[in-house]
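Visitor: would you be able to build a 3D model of this:
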Amino acid sequence: MPARSPEDQASFTDRLPLSRHTVDRDYLARERDDLFTVLMADAATRVLPVWKGRALFRGETALNLVEPAAVPADARLVYLGRSTSDDDLPAGTAFVAALLTDEQASSVASEDEWGNLRMFATGLSARDAGLATEALAITNWHASHRFSPRTGKPLLSTKGGWVLVDPDDGHEVFPRTDPAIIVGVTDADDRLLLGSNAMWEKNRYSLLAGFVEPGESLEQAVQREIFEESGVRVVDPVYLGSQPWPFPASLMLGFRATVDVDDPGSLEPDGAEIVDLRWFTRDELIAAGDSVILPGRSSIARAIIEDWYGSEIDD
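Guide: From the prediction side, this is the model:
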């Protein structure tokens, strides 16, 4: 498989809904001790409330960015940065995420106003897609890292919400992202390999993917995961692009790879995670119609499949 040109890689990345952004994260401002005092006193600041992994939406195509006064005073806050675009708000507008408890969320909005980014990502502007992705990723980390791993004491939020500190020994805990590879595997006939996960309905198929293990390169992870899940051995992993996937904390790293003609292995699902595997030509994939459900358009999996196909595939 030939290496991709920078132009091809940029074009692929432009098609990833959650990789879009028009926000400067303004990391130096995180050092200010009075950051939230100043921001939350400014009516021009906009806050994105987050509750149980969902963001506050205005319909299906825009976030509901509220004024500071609309957010409970004791909500946990994270500074997201400043807008670099002029949309409905001027460039330079400061954005803050507010991680709400159940009680706080009920005081802010009704339950049907909280939206799932995975479902609505493709309809959002680049600014809103980037804000929601950043906000969900960092607030998911806050929700899952409440106590010190050393002392068990509640961690204190500092530096704009991007560092948590143990109050006893001052140990700092930083956000973590879990890298995962996802791979478009093709054979000598340029057929694409798709698998069905044990947790999905039987006719849902996607690319094979898995987390990168400690001490492992991305290329090694591609070869190991594909063999473990399918019995197929691949060579020549080619990087396509990446997309954050804050459900709850992944970074999906997209690859293409080809079956090793000298040692192809034997196609067989692992039976635990993957229960079915199928090779598809382009004509076979389209002819399958509703009998094969493909990944949603917010995912990098869909972008890789359509990159192989050569154009968008109608739902």
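Visitor: for the rest of this, base every contact and every neighbour count on C-alpha atoms.
Guide: Fine.
Visitor: ok, Gln9 to Gly53 distance?
Guide: As judged by Cα to Cα, to the nearest Å, Gln9 and Gly53 stand 30 Å apart.
Visitor: and stretch 91-110, which residues are buried?
Guide: Of the residues in stretch 91-110, Gly92, Thr93, Ala94, Phe95, Val96, Ala97, Ala98, Leu99, Leu100, Gln104, Ala105, Val108 count as buried by neighbour count, 16 or more other Cα atoms under 10 Å.
Visitor: apologies, that question was intended for stretch 266-280.
Guide: Leu267, Glu268, Pro269, Ile274, Val275, Asp276, Leu277, Trp279, Phe280.
Visitor: report all helices and strands that the longest helix along the chain contacts.
Guide: With residue count as the measure and DSSP state H as the assignment, the chain has helix 126-144 as its longest helix. Contact here means 3 or more Cα pairs under 8 Å, 6 or more residues apart in numbering; DSSP states H and E; on that basis helix 126-144 packs against strand 23-24, strand 46-51, strand 54-56, strand 76-83, strand 94-99, strand 234-245.
Visitor: adding distance to Leu194, write these out as JSON lines.
Guide: JSON lines is the format used below for the helices and strands packed on helix 126-144 (distance: least, Cα to Cα, whole Å):
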{"stretch": "strand 23-24", "distance to Leu194": "35"}
{"stretch": "strand 46-51", "distance to Leu194": "34"}
{"stretch": "strand 54-56", "distance to Leu194": "29"}
{"stretch": "strand 76-83", "distance to Leu194": "37"}
{"stretch": "strand 94-99", "distance to Leu194": "37"}
{"stretch": "strand 234-245", "distance to Leu194": "14"}
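Visitor: now the second one, please; I'll put the structures next to each other:
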Amino acid sequence: MRRTDEAWLAERWADDSTQVLVLAGTRLRPVDGLPQWVRPAESPDGTRVLLGHTDGVTRFAVIAHPDSVPGRREEWVGVRALFPRLISSDPALATQVPWLFHAIGLAEWHWSTRFCPRCGGRLRSTHAGHELTCEGCGKPQFPRTDPAVIMAVTLGEPGSDEEKILLGRAPSWPPGRFSTLAGFCEPGETLEDAVRREVLEETGVRVGEVAYFGNQPWPLPGSLMLGFTARALSEQIVVDGDELAEAHWFTRADLRGETERGIAVPSGISISSSLMESWLGEPLADGW
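Guide: From the prediction side, this is the model:
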């Protein structure tokens, strides 16, 4: 594999066409709201991570210590700050997302995984940043991805004007901001049962049929969002008050902005938006 081909890696790093995304820990320094790719000679010292080689161009990320990068600290931002530009209608910008998510996911893992869980020894980056090997016992560590379910729970005759979708608001969100429900899968649990458990725990609504919809990597810090549609068996809502501050049933007219129930919903880059748009049957209005 290329990740262990030191000669090839050195050759690609020396090539002036190679592009490098510089990260200060887990943060980056955008230009006009977009990721900034530089040449290898322009990047600082840090952990070098191979992102891939496509159409003759090799891409790396360099994970540098925040104190070793140029510019003011406030110029380096989390990846969420780039979402407004990345969800624009320009298809060229959409191609940035996989590279960006790959880099951020590995940076989050490197930043949080400092010592060997077996012996407490120091870890050394190997395999072009995709493994961490203990300098004491030699045990390798691999990037961690936590499975999480995210679901569009509906009630009523499918496709009818009376059909409703269940959306919730987290306690930290401002009033009026809602999204589909989500939660992490527990050990020994099927994904379908995770959907049923999370909905029941957070809203008191019982769920029956569950169907797979799609998935999305979400390296914030290290999740794989597994999307589902689900049919509710009950209507009464009793929020837990911990994960959710409130939850309600919304009609298609509500999501189109045709009623007085003004709400803000995710847009563009999130699978939550895709779940809602699939149910709505059309693009969502501008969201957050």
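Visitor: of the helices and strands packed on helix 126-144 of structure 1, which is nearest Ala135 of structure 1?
Guide: strand 94-99 (5.8 Å; Cα to Cα).
Visitor: give me the stretch of structure 2 that that closest one matches.
Guide: With the alignment judged by TM-score structural alignment, the segment of structure 2 matched to strand 94-99 of structure 1 spans residues 58-63.
Visitor: give the equivalent position in structure 2 for Glu172 of structure 1.
Guide: Under the alignment by TM-score structural alignment, Glu172 of structure 1 pairs with Pro140 in structure 2.
Visitor: distance of that match from Thr190 of structure 2?
Guide: Pro140 of structure 2 is 28 Å from Thr190 of structure 2, where distance means Cα to Cα.
Visitor: for those two, indicate the residue with more neighbours.
Guide: Residue environment comparison for Pro140 of structure 2 versus Thr190 gives the larger neighbour count to Pro140, 15 against 10, counting by other Cα atoms under 10 Å.
Visitor: with adjacent residues omitted, what lies nearest to that one?
Guide: Once flanking residues are discounted, Pro140 of structure 2 sits nearest to Thr133: 4.3 Å by Cα to Cα, 6 or more residues apart in numbering.
Visitor: how many other residues sit next to the one you found?
Guide: 20.
Visitor: which residues sit in contact with Val292 of structure 1?
Guide: With contacts defined as Cα atoms under 8 Å, 6 or more residues apart in numbering, Val292 of structure 1 is in contact with Asn203, Arg204, Tyr205, Leu285.
Visitor: aligned counterpart of the second one in structure 2, please.
Guide: Looking back up the chat, that one is Arg204 of structure 1. When structure 2 is aligned by TM-score structural alignment, Arg204 of structure 1 is paired with Arg177.
Visitor: wait, the match of Glu172 of structure 1 sits on Leu132?
Guide: Yes: shown here, Pro140 of structure 2 and Leu132 form a contact pair, counting by Cα atoms under 8 Å, at 5.6 Å.
Visitor: which single one of the buried residues of stretch 266-280 of structure 1 is nearest to Ile181 of structure 1?
Guide: Of the buried residues of stretch 266-280 of structure 1, the one sitting nearest to Ile181 of structure 1 (Cα to Cα) turns out to be Ile274, at 15.8 Å.
Visitor: quick one: contacts for the closest one?
Guide: With contact set as Cα under 8 Å, 6+ apart, Ile274 of structure 1 has these partners: Gly195, Ser196, Asn197, Ala198, Glu229, Ser230.
Visitor: helix or strand for the second one, which one?
Guide: I take that to be Ser196 of structure 1. Following DSSP states H and E, the helix or strand that holds Ser196 of structure 1 is strand 192-197.
Visitor: residues near the residue mapped onto Gln36 of structure 2 from structure 1, how many?
Guide: Applying TM-score structural alignment, one finds that Gln36 of structure 2 aligns to Asn64 in structure 1. Using other Cα under 10 Å, Asn64 of structure 1 has 18 other residues around it.
Visitor: for Trp308 of structure 1, same thing?
Guide: Counted with other Cα under 10 Å, the neighbours of Trp308 of structure 1 add up to 17.
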